[in-house]
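Peer 1: Attaching a predicted model along with its sequence, questions to come.
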Amino acid sequence: MISLNYSNQNLQNRSFKGQQLAGADFSGSDLRGGNFTGANLIGANFQQVKMGQSQRQVNVLVITAIVSPIILCGSCILLVEVLTTLLSEPVLNFLFGALPFLFFLAEIFLRDSLIVQFPKLSNIFGMGAIATLFLAMLLLTFWFVMIAFPSFSSSPAQGCFFLLLMSVSGIVSFRILQWLRQLIQSHSGTSFRKANLTDTDFSYSLVRNTDFSFAILTGVCVFDWKLPIHNKFISIDCKYLYLKAEKQERQPREGNFRLSELARILDKLGND
């Protein structure tokens, strides 16, 4: 029989994806970076847990931001070289003609996999695009530096103009760097996507960078729920919550939430 006692443990980066964990005890554990996607967690105890990004996840995101511009630029250069030197016009015409058929085959055989992986892939490619843009602007700024100061000896007006362009480029580079930093900081850590969290107890828990998208949250106890930043509640199924310990103070008192009521409760928890 599998033990369902995971209390007071370091469970960072552990995967419980799709597992049957109804009634499991995770109280007091560190769940940063944990993956509970599609898990059955009905009645589980998550009191005093810590959720969010693990250091490993942050390191991977930083490495991705550094390496992705190199890979993206190298891939583009390689693709251009292949298309211009190796492929003849008949071959190109054949490939373009076969594209609809290839997309049709991909839709049949890879549809489910692509749907599941699309959010993760889109985040990675988005981060790569922003990192590449930052690198391009940084190189442009250094180029302006290299030509601005020597220009003062021959033409002070031209030097001032390039100095102005350098300043604008530097400001834009800094703004893009902030954008990239925010993207890393807002990336999900702990995942409860499509998990069944009916009647779970999250009292006294720190909920940060946690993805509850498409999860069932009906009957969850959120007493003293610290909900600071970067959490996702996309298309959740939640008919009611408990705002006090031991599943007291049901909201709403009767019936089920309307969409606006649930959003107001979650917003209040995030601002407390």
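Peer 2: Received, thanks. Numbering: from 1, shown residues only.

Peer 1: alpha carbons only for contacts and neighbour counts from here, please
Peer 2: Noted.

Peer 1: Only the buried residues of the strand or helix carrying residue 262, if you could.
Peer 2: Following DSSP states H and E, one finds residue 262 within helix 259-271. The neighbour-count check on helix 259-271 (16 or more other CA atoms under 10 Å) flags 262, 269-270 as buried.

Peer 1: ok, which stretches of the protein are helices?
Peer 2: 55-85, 89-154, 156-186, 259-271 (DSSP state H).

Peer 1: and those, which is most packed in?
Peer 2: Stretch with highest mean neighbour count among those: helix 156-186 (a mean of 17; mean count of other CA atoms under 10 Å).

Peer 1: and it, what does it pack onto?
Peer 2: helix 55-85, helix 89-154 (3 or more CA pairs under 8 Å, 6 or more residues apart in numbering; DSSP states H and E).

Peer 1: and with 6 Å instead?
Peer 2: helix 89-154 (3 or more CA pairs under 6 Å, 6 or more residues apart in numbering; DSSP states H and E).

Peer 1: Now do the helix it packs on against helix 156-186, angle only.
Peer 2: Relative orientation of helix 89-154 versus helix 156-186 (axes from the mean of the first three to the mean of the last three CA atoms, to 10 degrees): 130 degrees.

Peer 1: Helix 55-85 and helix 89-154, what's the angle between them?
Peer 2: 110 degrees.

Peer 1: For helix 89-154, what is the distance to the chain centroid?
Peer 2: Offset of helix 89-154 from its chain centre (CA atoms, centre = their mean, to the nearest Å): 19 Å.

Peer 1: Pretty sure residue 30 sits against residue 53.
Peer 2: No: counting by CA atoms under 6 Å, residue 30 does not reach residue 53; the two are 10.7 Å apart.

Peer 1: what's the spacing between residue 205 and residue 49?
Peer 2: For residue 205, the distance to residue 49 equals 5 Å [CA to CA, to the nearest Å].

Peer 1: Residue most distant from the centroid, the protein?
Peer 2: Computed with CA atoms, centre = their mean, the residue of the chain farthest from its C-alpha average is residue 154, at 50.4 Å.

Peer 1: putting a second one here so we can go through both:
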Amino acid sequence: MPRRRFNWVLGQIEWLKWLYIGHSPSALCPLPSAFPNMTENQRLDFANQDLRNRSFKGKHLQGANFRGADIRGCNFSHALLIDANFERVRTGQTRRQLLVLVSVAVAVGLLVADAVSRLIFGALGQTPQEPAWNYVLALYVSLGIAATGIGVSALTKTYTIAPIAKVISGVASGALVGFFYGGVNGNQLLALFHQKSAGENNPRTAIAGAVLLGLGMAIANIKCSRGFVSVVVAAAGTVTAYGFAFLMGTTAIACLSTHRWFWGLTLSLLSLLYLWLTLKALTLTIHSIKHFWGTTFRNANLTNAQFAGAELRNTDFTGAIGRGMKGIGG
């Protein structure tokens, strides 16, 4: 009985690992190697099986037979797959993966929308004589950079320009969010050390939050330009683009109401431009979700592996060793 409880606990841990980092619960569908009475060929025979969302990360599967199997959502990263048979397999995303990606995009969008909207409404009505005017200018610049960066990334197909624009947009979006939540919540941290009243916003923690989150987004974009980071940056960029369009629109209305026609018309056109870029950024977000890898062979050894007749979609072969592979692109 204790042994069964222990195995149940391990199963729940595996389930949580799948939920948060993409590994499937091995307790629900154990590897054939878990059955010692099987022969070697039986342990490596996965032909025509439904293996969706399974993790084979780092497994030794030389000569394994996956012919006709559904391996959507599987993780084969760092696995030894020499002479493996992947003929007529089906790769790509699963509904679970799609649900996680959409949830991430929505959560990021709501988080950024909360920060950006409250920053914008706090900036409205501020004048150059106000002490916070420098922060208002910083808001205009940061929103403009984030919105322009994601717009350029969505519009250009150039391999060198698009990633750089996306990094810039991610850094600016991260700095905005870090600035807001750092200022709002940083005072509570300082209150623990009796340095500030818990009811005040703190510009020092706001600036620190902007620097830390902006730097974090830069590192994440450089190290992991694909995957969740791509979805996060696109979703955040969509919100910042709309925020900048809204800010330009309200400023244009203020200019027109005071008969400053040139600036009013100029900012109105700029607002329309960034509304268009918002739609392009939203399209980029959807594209990032749809083309997110579902099955990964990252850094796997696929020497002499067979892929004839395989249905390869949303598959990541980054860093994989593929000498003698057959069926890819054929």
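Peer 2: Happy to help now that I have it. This one's a predicted model, so the numbers in the text were calculated from it and none came from an experiment.

Peer 1: Now the TM-score, please.
Peer 2: Remark: TM-score between the superposed chains equals 0.60 [TM-score structural alignment, normalised by the length of the first structure]; 200 aligned residues with a CA RMSD of 3.6 Å.

Peer 1: Output the contacting helices and strands for the helix holding residue 262 of the first structure.
Peer 2: Judged by 3+ CA pairs under 6 Å, 6+ apart, helix 259-271 of the first structure is in contact with no other helix or strand.

Peer 1: Check the offset of it from the chain's centre.
Peer 2: So, by CA atoms, centre = their mean, the centroid of helix 259-271 of the first structure is 22 Å from its chain's centroid.

Peer 1: quick one: the residue farthest from the centre of the first structure and residue 148 of the first structure, what's the gap?
Peer 2: As judged by CA to CA, residue 154 of the first structure and residue 148 of the first structure stand 11 Å apart.

Peer 1: next one: residue 17 of the first structure
Peer 2: For residue 17 of the first structure, the distance to residue 148 of the first structure - CA to CA - is 56 Å.

Peer 1: Which position in the first structure pairs with residue 320 of the second structure?
Peer 2: Taking TM-score structural alignment, residue 320 of the second structure has residue 215 as its aligned residue in the first structure.

Peer 1: Number of residues surrounding the spatially closest residue to its match that is not a sequence neighbour?
Peer 2: Excluding its sequence neighbours, the residue lying closest to residue 215 of the first structure (CA to CA, 6 or more residues apart in numbering) is residue 194, at 4.2 Å. Around residue 194 of the first structure sit 21 other residues, with neighbours defined as other CA atoms under 10 Å.

Peer 1: just residue 304 of the second structure next, same as before
Peer 2: Residues lying near residue 304 of the second structure (other CA under 10 Å) number 18.

Peer 1: residue in the first structure matching it?
Peer 2: By TM-score structural alignment, residue 304 of the second structure lines up with residue 199.

Peer 1: again, but for residue 54 of the second structure
Peer 2: So residue 54 of the second structure corresponds to residue 14, using TM-score structural alignment.

Peer 1: Now do the contacts for its match.
Peer 2: Taking CA atoms under 6 Å, 6 or more residues apart in numbering, we find residue 14 of the first structure in contact with residue 34.

Peer 1: The same query, at a cut-off of 8 Å, please.
Peer 2: Applying CA atoms under 8 Å, 6 or more residues apart in numbering, we find residue 14 of the first structure in contact with 31, 33-35.

Peer 1: for residue 272 of the second structure, same thing?
Peer 2: Residues in contact with residue 272 of the second structure (CA under 8 Å, 6+ apart) are residue 245.

Peer 1: For it, give its distance to residue 250 of the second structure.
Peer 2: From residue 272 of the second structure to residue 250 of the second structure the distance is 12 Å (CA to CA).

Peer 1: ok, now residue 49 of the second structure?
Peer 2: 58 Å.

Peer 1: next one: residue 307 of the second structure
Peer 2: 56 Å.

Peer 1: what comes into contact with stretch 65-84 of the first structure?
Peer 2: Contact partners of stretch 65-84 of the first structure, identified using CA under 8 Å, 6+ apart, comprise 127-129, 131-132, 135.

Peer 1: at 7 Å instead, please
Peer 2: Stretch 65-84 of the first structure is contacted from outside by 127-128, 131-132, using CA atoms under 7 Å, 6 or more residues apart in numbering.

Peer 1: how much distance is there from the helix or strand containing residue 121 of the second structure to the middle of the chain?
Peer 2: For residue 121 of the second structure, the enclosing helix or strand under DSSP H and E is helix 95-123. Its chain's C-alpha centre and that of helix 95-123 of the second structure lie 12 Å apart, by CA atoms, centre = their mean.

Peer 1: what does stretch 59-73 of the second structure give?
Peer 2: Distance of stretch 59-73 of the second structure from the chain centroid (CA atoms, centre = their mean) equals 27 Å.

Peer 1: Kindly report the same for stretch 179-192 of the first structure.
Peer 2: 5 Å.

Peer 1: got the contacts of stretch 65-84 of the first structure as a markdown table, with distance to residue 105 of the first structure columns?
Peer 2: Shown next, in a markdown table, are the contacts of stretch 65-84 of the first structure (distance: CA to CA, whole Å):
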| residue | distance to residue 105 of the first structure |
| --- | --- |
| 127 | 28 |
| 128 | 28 |
| 131 | 32 |
| 132 | 32 |
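
Peer 1: now, among those residues, which is nearest to residue 160 of the first structure?
Peer 2: residue 132 (28.1 Å; CA to CA).
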